[in-house]
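**Student:** sequence first, predicted coordinates after that:
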Amino acid sequence: MSARGLLIAAPRSGSGKTTITLGLQRALVQRGLTVRGLKCGPDYIDPAFHAAATGAPSANLDSYAMPDGLLGRITQDAIEAADLVIAEGSMGLFDAVPGPEGHTGASADIAALTGWPVLLVIDVSGQAQSAAAVALGCRVYDPRIRVAGVILNKVASARHERLARQGMERIGMPVLGALPREASLILPERHLGLVQAGETADLHARLDALAEAVAAAVDLDAVIAAAGETRLPPAHDTPPLPAPGRRIAIARDAAFSFVYPHVEAGWRAAGAELVPFSPLQDEAPPEHCDACWLPGGYPELHAATIAAAARFLGGLRSFAETRPVHGECGGYMVLGRSLTDADGVSHGMAGLLSVETSFAKRKMNLGYRRAVLQADGPLGLAGATLTGHEFHYASIVAQGEDPPFAMVGDPHGSAPAPAGSRRGLVTGSFFHAIATAPSA
């Protein structure tokens, strides 16, 4: 089995591509197809929704942070297990950061790399024929890609749809569907994006409703026909990140859930075993493990519960005496001395690092990062370079006395700055690692 593929993208964020992607995925599964989802860019949340919609694993494809060999491996794994890949873009189709051709983080890079045609979702609210000018611009802006058609979203009336279609006819752009504005089809959100799939009430009923709406408004046969053959980049089996241990205790619950699927898959492929435990259930890292990983997530929403989890905190401190512990973003906050919640209440954390963080003093930090490790640790030797991403609202109110985990820069030319903390066998940073990169 070698699947054809299609990239669902949009001219800008907020156009409705996630809900339409999920509706398409679910509707095509209900037709009897084996569908796999993929997500462009460094997004933790959408792949879990893809997995729920399709009943199959999803993963990320990131042209900035991933080398071609890793992109090839993830793509190959998807097409070998499906009839059709419905991938979802991020932000606007061409939104990117400075980088070499094809490695800018743009969704268009993934369309060009895989050969998948683009199906544009265009929010036509507040416009009609003018939407065709936007679609035309997307079609000609990047000669590497092909726009196969559009889906009109947030259509106000039959007349509105007719006028928008007239504009598309003028430029010869196929319209594969038109969805009316319908608030009940919007998935719930919070400060880092959608509420996670595992926390969304009646998720499968919502997905079925999306599928019903999309099937009624979109020509599914035309969507299937628009998919293109996959142009597979060379794949390699090197793990994207070094496995921190052979048996990795990994926190997994509503407070700790941001783990890239390709990272876990790479660790397993390298022979590591992942052993989940729940800090919110006051579970300590299992003693038979030789490393502990605290992912990002939403500890700021559960700070009081974590602070009261004596078995978890005590077990974590004991574990860290003899084995490596690493925390990413939310996990880093929990490794620190304190976490102040949105109400300004300070909660004691593990105290394994000296950092103090606050969700009351919010500032959005967002973007790709390149990190050079400052000491040997679970993610590599001193001097190793990692690519990754940062997205959080919490602030550091006191860095403390620990030396930095890494020197971190961004694609925009900012001077590398110390980031994160390390003490003994414990390391942590707001930086989410995606892959090992060649040294600069």
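**Tutor:** All right, it came through fine. Numbers count the residues shown, from 1 in each chain.
**Student:** please make it C-alpha for all contacts and neighbour counts, starting now.
**Tutor:** Fine.
**Student:** can you report how many residues neighbour G55?
**Tutor:** As a burial measure, G55 scores 16 neighbours (other Cα atoms under 10 Å).
**Student:** repeat for G344
**Tutor:** Neighbour number of G344 under other Cα under 10 Å is 12.
**Student:** what strand or helix carries the closest residue to L274 other than its chain neighbours?
**Tutor:** The shortest distance from L274 to any non-neighbouring residue, by Cα to Cα, 6 or more residues apart in numbering, is to I248 (4.9 Å). Using DSSP states H and E, I248 sits in strand 247-251.
**Student:** tell me, how many residues neighbour A156?
**Tutor:** 15.
**Student:** that one contacts L179, doesn't it?
**Tutor:** No - A156 sits out of contact with L179 when judged by Cα atoms under 8 Å, with a separation of 9.0 Å.
**Student:** now for the helix or strand just after the strand holding I248, which elements pack on it?
**Tutor:** Downstream of strand 247-251, the first helix or strand assigned by DSSP H and E is strand 256-258. Identification of packing neighbours for strand 256-258 by 3 or more Cα pairs under 8 Å, 6 or more residues apart in numbering; DSSP states H and E yields strand 296-297.
**Student:** check the offset of the strand it packs on from the chain's centre.
**Tutor:** Centroid separation between strand 296-297 and its chain, computed with Cα atoms, centre = their mean, to the nearest Å, is 12 Å.
**Student:** repeat for stretch 72-81
**Tutor:** On Cα atoms, centre = their mean, the centre of stretch 72-81 falls 18 Å from that of its chain.
**Student:** that one: which residues count as buried?
**Tutor:** Buried residues in stretch 72-81, defined by neighbour count with 16 or more other Cα atoms under 10 Å: G72, R73, I74, T75, Q76, D77, A78, I79, A81.
**Student:** any chance of these in CSV, plus secondary structure?
**Tutor:** What follows is those, written out as CSV (DSSP: H, G, I helix; E, B strand; the rest coil):
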residue, secondary structure
G72, helix
R73, helix
I74, helix
T75, helix
Q76, helix
D77, helix
A78, helix
I79, helix
A81, coil
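**Student:** put this beside the first:
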Amino acid sequence: MPASLVISAPASGVGKTTLTLALARAWRNRGLNVQCFKSGPDYIDPAFHAAATGRASVNVDSWAMDRGAIAHLVSRGADADVVLAEGSMGLFDGVAARGVSGTGATADIAEMLGWPVVLVIDPSGQAQTAAAIAAGLRDYRPGLRLAGVVLNRVASPRHEALVRHALNDVGIAVFGALPRHAEINLPKRHLGLVQAEEQAEIGKLIDEAARFVAEHVDLDAVLRSAAAWSLQPAANGINVTPPGQRIALARDAAFSFVYPHMLEAWRAAGAEISTFSPLADETPDANADVCWLPGGYPELHAGKIAANDRFRGGLCAFAETRPVHGECGGYMVLGAGLTDADGLRHEMTGLLGLETSFAKRRMHLGYRLAALAAPMPGHQAGARLRGHEFHYSTILAQPDMPLAVVHDATGAVIAETGSRRGHATGTFFHLIAEDR
């Protein structure tokens, strides 16, 4: 049975990803098979997990997925020696209203699966208070087991001794303390970490993180604190219908935000996926019966997309007879124009009338529940879809017919309704699962 742990923290930006990658690579270097998961709707971290372990990682989400779907997804770790689930935000951070099986908090996954939590604590600017925070997290929710903590960004040996002593007094194990070490910081941009496939040196960064963590953390003690996880039978798989039998999927640095479980569910249902690169001026496979443009960073490549006439013309020709759907960045590219951060407007494909701008950035973040007013690829009118929205673009115009009535996690109706025109549809939210 795999030894299983959840890596979490009191807040974002504390070092969860770095510790997860370092532990995964360090144990892999010892000859162990390591399986990672990501709690919550993050498109970027699973690719880093795969780089560290050599095994595909997927998202598990208690707001959008039921227990059966989560059990199905984590069953891929049954043959591993170690399972690590990386949390998102703080341990208990989720939404106020419960979704399918929880609020989306990392604690939901830890409690549901019975996996102990290793906390990453950054005690910068504090000492004994770090122990109070850790003890508060340990005691906040019955049924959750805290295995221990790893201290990150410790200022000095004296600082470490103060924090260790305080944690010992409240009965919390300290597995190690990491001094500040800028060399293993992972590059970031406005939607999170720079994607793994964009970093030629990612393997060296992970190796350095593993070496550094192995020097300062008792890897054996961490492993002993893990739960011997007994796999529970999965009642069902993820509830996702493929958008078509033969799917042309845009895939490059501008179009890369697609959840791994979605692609796996499409393939498991018998769909065939062919990829093409809009940035390389490629067109969708002529034999495909649907085209899907996922999110990504089109704002960083808007000039190139606008200049790639072969891609734009080929997509428009495809849309004359077959469905084309875009999510978030893909939705923006289906629109009429995209204004970049410098205020320069770039002409997009014009399949929809959407106009978006990054000149005045405003974050849009949160879970979404959409009731389709019209069909979109894979889903009929009336279907209820669960997803997540995260972008900084502003809508300047959204003139087409709305695709859905969209609510946030509190039940409030939001303006990002998506659009439909002819065979083209688009949404700002990324689909996670269909509501059962």
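**Tutor:** Yes, it's here. Worth saying up front: this structure is predicted, and the values here are computed from it rather than measured.
**Student:** quick check: H346 of the second structure is in a strand.
**Tutor:** Yes - applying three-state DSSP, one finds H346 of the second structure inside a strand.
**Student:** where's the aligned partner of V97 of the first structure in the second structure relative to R362 of the second structure, distance?
**Tutor:** Correspondence of V97 of the first structure to the second structure, assessed by TM-score structural alignment: V95. Using Cα to Cα, to the nearest Å, V95 of the second structure is found at 20 Å from R362 of the second structure.
**Student:** out of the two, which sits in the more crowded spot?
**Tutor:** Applying other Cα under 10 Å to V95 of the second structure and R362 shows that V95 carries more neighbours, namely 17 against 12.
**Student:** check which helix or strand covers the more buried one.
**Tutor:** Using DSSP H and E, no helix or strand contains V95 of the second structure.
**Student:** so it is in contact with G104, correct?
**Tutor:** Yes - contact criterion Cα under 8 Å: V95 of the second structure and G104 qualify, at 6.7 Å.
**Student:** rewinding a little: compared with the second structure, how much does the strand holding I248 of the first structure deviate?
**Tutor:** Strand 247-251 of the first structure differs from its equivalent in the second structure by a mean of 0.6 Å after superposition (mean Cα distance after the TM-score superposition for the first structure).
**Student:** what about that strand, distance to the chain center?
**Tutor:** Using Cα atoms, centre = their mean, the mean C-alpha position of strand 247-251 of the first structure is found 21 Å from that of the whole chain.
**Student:** again, but for stretch 241-248 of the first structure
**Tutor:** Distance, centroid of stretch 241-248 of the first structure to centroid of chain: 21 Å (Cα atoms, centre = their mean).
**Student:** now swap in stretch 291-311 of the first structure and tell me
**Tutor:** 21 Å.
**Student:** from A226 of the first structure, how far off is V124 of the first structure?
**Tutor:** For V124 of the first structure relative to A226 of the first structure (Cα to Cα), the value is 22 Å.
**Student:** same check on E328 of the first structure?
**Tutor:** With Cα to Cα as the criterion, E328 of the first structure and A226 of the first structure are 40 Å apart.
**Student:** check the mean deviation of the stretch of helix or strand H261 of the second structure belongs to from the first structure.
**Tutor:** H261 of the second structure belongs to helix 260-268 when assigned by DSSP H and E. Here the mean offset of helix 260-268 of the second structure against the first structure after fitting is 0.5 Å, by mean Cα distance after the TM-score superposition for the first structure.
**Student:** what's the closest residue in space to P299 of the first structure that isn't next to it in sequence in contact with, if anything?
**Tutor:** Nearest residue to P299 of the first structure, sequence neighbours excluded (Cα to Cα, 6+ apart): A255, at 4.7 Å. Residues near A255 of the first structure by Cα atoms under 8 Å, 6 or more residues apart in numbering: L280, G296, G297, Y298, P299, E300, L301, H302.
**Student:** which residue numbers in the first structure does the helix holding H261 of the second structure align to?
**Tutor:** Under TM-score structural alignment, helix 260-268 of the second structure corresponds to residues 261-269 of the first structure.
**Student:** any idea how far that stretch is from the chain center?
**Tutor:** 15 Å.
**Student:** next one: stretch 365-373 of the first structure
**Tutor:** Counting by Cα atoms, centre = their mean, stretch 365-373 of the first structure is centred 15 Å from the centre of its parent chain.
**Student:** quick one: the strands in the stretch 151-300 of the second structure, in order.
**Tutor:** Ranges of strands in the stretch 151-300 of the second structure, per DSSP state E, counting those that start in this stretch, are 174-179, 188-189, 192-193, 227-228, 246-250, 272-276, 290-293.
**Student:** what is the longest one packed up against?
**Tutor:** Read that as strand 174-179 of the second structure. Right, strand 174-179 of the second structure is packed against strand 146-154, helix 157-169, helix 202-216, helix 219-224 by 3+ Cα pairs under 8 Å, 6+ apart.
**Student:** how close does the shortest one sit to the first structure?
**Tutor:** What that stands for is helix 219-224 of the second structure. In the superposition with the first structure, the average deviation recorded for helix 219-224 of the second structure is 0.9 Å (mean Cα distance after the TM-score superposition for the first structure).
**Student:** that helix - contacts with which helices or strands?
**Tutor:** For helix 219-224 of the second structure, the packing partners by 3+ Cα pairs under 8 Å, 6+ apart are strand 174-179.
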